[in-house]
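S.K.: The following comprises the amino acid sequence and a computationally predicted model.
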Amino acid sequence: MKRTLVLIALLVFLTGPARPASAERLVTVAFPLFAPYRTLENGRPAGLVVALLDDVAKRMGFKVKFVEVSFHRAMYMLDNGDVDIMPGLFKRKDREERYLYVETPYRYERTSFFVLRDGPRIDSYDDLRGLTIGTLEEVKYFDRFDNDDTLTKKPVLSDMLNIRKLLEGRIDCFAMAGEVAKQKIVMAGAEKSIVQAAFRPAQKDGVYLVFSRRSPNKDLVEKLNETLSAMEKEGELSRLYQRYFGY
């Protein structure tokens, strides 16, 4: 009997305390503000990505914790495994090596350029030459632009800072996803001063959820892809676009 008790105690010591079968795992999500995808309402996370991940979490049986940080900080945390998921990334070769992509995109986006109403005309890509262009640190836009070292790009940590710099004449234009820019310009009260340039690149990119390669929850990637694919077929993604974009 004594020997049996010793064996049981040893087994408990080696395996640790049993976890309740009903315990939900917690998935942390980096949350740079990027309306209408990621925003705050009464101090709480809101927007398309929040609604999307809340639905995904219910279907898959996990809990989501949103961590509000800058885009630059979010990328650092993703690299180090301090968060599990980062939303809103385009697919690029270097990033596919760094992160695990959920294969089904939840949205497609295209870069636009914004100027002052009486500012320079940008009717073609070549019109960007000679201009000082505001960009966001760590953000990818489109291949030609990202790889063009002949352009003068001035990266900052905040989209709102680019809007302020344009209003103050410190840059000639800035690059940003069109739908996001429109909302941020309104938030800045600059819709009468800032307009979208005529030139838009042909390249349209999928917007993805990515996992840190150091995430303890990276085994969810395949299942999350299946869930997103099912939501797309059910029309749930289209309903989210209608709700947040109006089309």
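M.R.: Now that the structure is in, tell me what you want to look at.
S.K.: from here on, contacts and neighbour counts on C-alpha atoms
M.R.: Will do.
S.K.: Let me know the secondary structure of residue 214.
M.R.: Following DSSP: H, G, I helix; E, B strand; the rest coil, residue 214 is assigned to coil.
S.K.: Centre-most residue in the protein?
M.R.: With distances taken as CA atoms, centre = their mean, residue 88 lies nearest the centre of the chain, 2.3 Å away.
S.K.: can you confirm that residue is in a helix?
M.R.: No - per three-state DSSP, residue 88 lies outside any helix segment and is strand.
S.K.: who are the neighbours in contact with it?
M.R.: 207, 208, 209 (CA atoms under 8 Å, 6 or more residues apart in numbering).
S.K.: swap the cut-off to 10 Å and go again
M.R.: When contacts are counted by CA atoms under 10 Å, 6 or more residues apart in numbering, residue 88 is found next to 31-32, 34, 37-38, 49, 71, 105-107, 109, 139, 206-210.
S.K.: what do you get for residue 240?
M.R.: Neighbours of residue 240 in contact, by CA under 10 Å, 6+ apart: 47, 48, 49, 51, 52, 106, 246, 247.
S.K.: now, which of those lie within helices?
M.R.: Using DSSP state H, the members of the contacts of residue 240 that fall within helices are 48, 49, 51, 52.
S.K.: Tell me how far the last one lies from residue 209.
M.R.: What it means is residue 52. 11 Å (CA to CA, to the nearest Å).
S.K.: same question, the second one
M.R.: Per CA to CA, residue 49 is found 9 Å from residue 209.
S.K.: what's the closest non-adjacent residue to residue 79?
M.R.: residue 212 (6.3 Å; CA to CA, 6 or more residues apart in numbering).
S.K.: was I right about the one you found contacting residue 27?
M.R.: No - applying CA atoms under 10 Å as the test, residue 212 and residue 27 come out as separate, 11.4 Å apart.
S.K.: For those two, indicate the residue with more neighbours.
M.R.: residue 212 (23 against 19; other CA atoms under 10 Å).
S.K.: and the comparison structure, right after this:
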Amino acid sequence: MKSASRYRKYLVGFLFCLTNISLLSPAYAAEPSPTLAPLRAAVSEHFPHGLERKILQALADRMGRQITFMPYPFARRLDTLEKGGVDLSTGLLKTPERTEKLIFIDAHKRKTYRAFFVLKDRATRIEKYEDLYGLKVGTRIKSLYFDRFDKDDKIQKIPVTSIESHIHMLLNGRIDTFAFQEKSGLLKIAELGYEGQIITAPYKFSRTNLTHICISKKSPLANDLTDINRIIKEMSEDGTFRQITEDHYRNLQN
């Protein structure tokens, strides 16, 4: 009897310790919460499985939250985010107008190039900024590029919803060039089979951008930013965002 009692005592103690170890483990903390609704994230419809999704998925994983991705054209993505139709997004430039409806949390810095795409066999030469004058330049609705270009009313800009529209308009002679983020633009051109026909012009605009996690002020996330601010800071400082970005573009080249 004594041995049976002692066995039960040891068994209860063992199970108690095991339970506490499980509760304290990082793996447990990262499990998606079944009591919280999934986060709703807006991403580019042209790159629904691209860098933006990878960054937001890593953030949700670190938060222990499930996440649902909604691909939208750029203008609709911005509008839906501002109205609270989704909780968060990334890849948006911070402006005074946008901060009225969105919360921007600094994530990481990366250098980007805004390129001007032209037909390879045409005489369109864009070697300096001034060469844009007199050309029909394709842009995305509500998208921002760089200050000088965004504010220059002397450039004839043709706004459309998608890079696919830009590409077809360029091929059909309806525009002379279009502006787009260089790496993403080259990827989409190759994907559509026009790699040998469309190239980047010599003139490009480069800058080091702060990538932000953007949260709608109408999202429940906006009610308590303490946790998400802490997690984004950790992911920035431990190099998570940088590694995701580097891996993404390295894989594109392979």
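M.R.: It's in. Owing to the predicted nature of the structure, the values given are computational and were not obtained by experimental measurement.
S.K.: in the second structure, which of the contacts of residue 88 of the first structure remain in contact?
M.R.: Counting by both residues aligned by TM-score structural alignment, their matches' CA atoms under 10 Å, the members of the contacts of residue 88 of the first structure that carry over to the second structure are 31, 32, 49, 206, 207, 208, 209, 210.
S.K.: if you look at those residues, which of them are in strands?
M.R.: 206, 207, 208, 209, 210 (DSSP state E).
S.K.: re the thing from before, quickly list what's touching both of residue 212 and residue 27 of the first structure.
M.R.: 83, 84, 85, 218.
S.K.: Now which residue in the second structure aligns to the second one?
M.R.: When the two structures are superposed using TM-score structural alignment, residue 84 of the first structure falls opposite residue 87 in the second structure.
S.K.: now that match: how far from residue 42 of the second structure?
M.R.: From residue 87 of the second structure to residue 42 of the second structure the distance is 8 Å (CA to CA).
S.K.: Same question for residue 164 of the second structure.
M.R.: Distance from residue 164 of the second structure to residue 42 of the second structure, by CA to CA: 19 Å.
S.K.: just residue 110 of the second structure next, same as before
M.R.: When residue 110 of the second structure is compared with residue 42 of the second structure (using CA to CA), they lie 21 Å apart.
S.K.: Which residue of those two possesses the greater neighbour count?
M.R.: residue 42 (27 against 13).
S.K.: Let me see the contact set for that one.
M.R.: Per CA under 10 Å, 6+ apart, neighbours of residue 42 of the second structure: 48, 52-53, 56, 68-74, 76-78, 80-81, 85-90.
S.K.: and if you look at residue 126 of the first structure?
M.R.: Here residue 126 of the first structure is in contact with 151, 199 (CA under 10 Å, 6+ apart).
S.K.: Tell me the residue in the second structure aligned with it.
M.R.: Match for residue 126 of the first structure (TM-score structural alignment): residue 130.
S.K.: so is that match in a helix, a strand, or just coil?
M.R.: Assignment for residue 130 of the second structure (three-state DSSP): helix.
S.K.: shared neighbours of residue 52 and residue 209 of the first structure, anything?
M.R.: residue 106.
S.K.: So which of those two has more stuff around it?
M.R.: residue 209 (25 against 17).
S.K.: The more buried one and residue 86 of the first structure, how far apart?
M.R.: Where residue 86 of the first structure is concerned, residue 209 of the first structure sits at a distance of 6 Å (CA to CA).
S.K.: what residues do the two have in common as contacts?
M.R.: Common neighbours of residue 209 of the first structure and residue 86 (CA under 10 Å, 6+ apart) are 29, 99, 101.
S.K.: can you pull the contacts of residue 147 of the first structure?
M.R.: Residue 147 of the first structure neighbours (CA under 10 Å, 6+ apart): 140, 141.
S.K.: if we can go back for a sec, now the match of residue 126 of the first structure: how far from residue 107 of the second structure?
M.R.: 34 Å.
S.K.: now residue 41 of the second structure
M.R.: The value you get for residue 41 of the second structure to residue 107 of the second structure, if CA to CA is used, is 16 Å.
S.K.: So for those two, which sits in the more crowded spot?
M.R.: residue 41 (25 against 22).
S.K.: ok, residue 54 of the first structure - contacts?
M.R.: Per CA under 10 Å, 6+ apart, neighbours of residue 54 of the first structure: 48, 60, 62, 63, 64.
S.K.: Columns neighbour count, secondary structure and distance to residue 4 of the first structure on top of those residues, output as TSV?
M.R.: Below are these laid out as TSV (neighbours: other CA atoms under 10 Å; DSSP: H, G, I helix; E, B strand; the rest coil; distance: CA to CA, whole Å):
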residue	neighbour count	secondary structure	distance to residue 4 of the first structure
48	21	helix	56
60	14	helix	40
62	14	strand	38
63	15	strand	40
64	17	strand	42
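S.K.: Out of the residues you listed, which comes closest to residue 7 of the first structure?
M.R.: Distance to residue 7 of the first structure across these (CA to CA) is lowest for residue 62, with 34.8 Å.
S.K.: Aligned counterpart of that closest one in the second structure, please.
M.R.: So, by TM-score structural alignment, residue 62 of the first structure is matched to residue 65.
S.K.: Look up how far residue 39 of the second structure lies from that match.
M.R.: 7 Å.
S.K.: for residue 79 of the second structure, same thing?
M.R.: 17 Å.
S.K.: go on, residue 159 of the second structure?
M.R.: In terms of CA to CA, residue 159 of the second structure sits 31 Å off from residue 39 of the second structure.
S.K.: ditto for residue 148 of the second structure
M.R.: 36 Å.
S.K.: again, but for residue 185 of the second structure
M.R.: From residue 185 of the second structure to residue 39 of the second structure the distance is 28 Å (CA to CA).
S.K.: How about residue 140 of the second structure?
M.R.: In terms of CA to CA, residue 140 of the second structure sits 27 Å off from residue 39 of the second structure.
S.K.: Repeat that for residue 122 of the second structure.
M.R.: 46 Å.
S.K.: Repeat that for residue 6 of the second structure.
M.R.: 49 Å.
S.K.: Would you map the helices across the stretch 101-250 of the second structure?
M.R.: 147-151, 163-171, 182-191, 226-237, 240-253 (DSSP state H, counting those that start in this stretch).
S.K.: What span of the first structure is the second one aligned with?
M.R.: Taking TM-score structural alignment as the measure, the first structure aligns residues 159-167 with helix 163-171 of the second structure.
S.K.: mean deviation of the matching stretch from the second structure?
M.R.: By mean CA distance after the TM-score superposition for the first structure, the fitted stretch 159-167 of the first structure averages 0.6 Å away from its aligned residues in the second structure.
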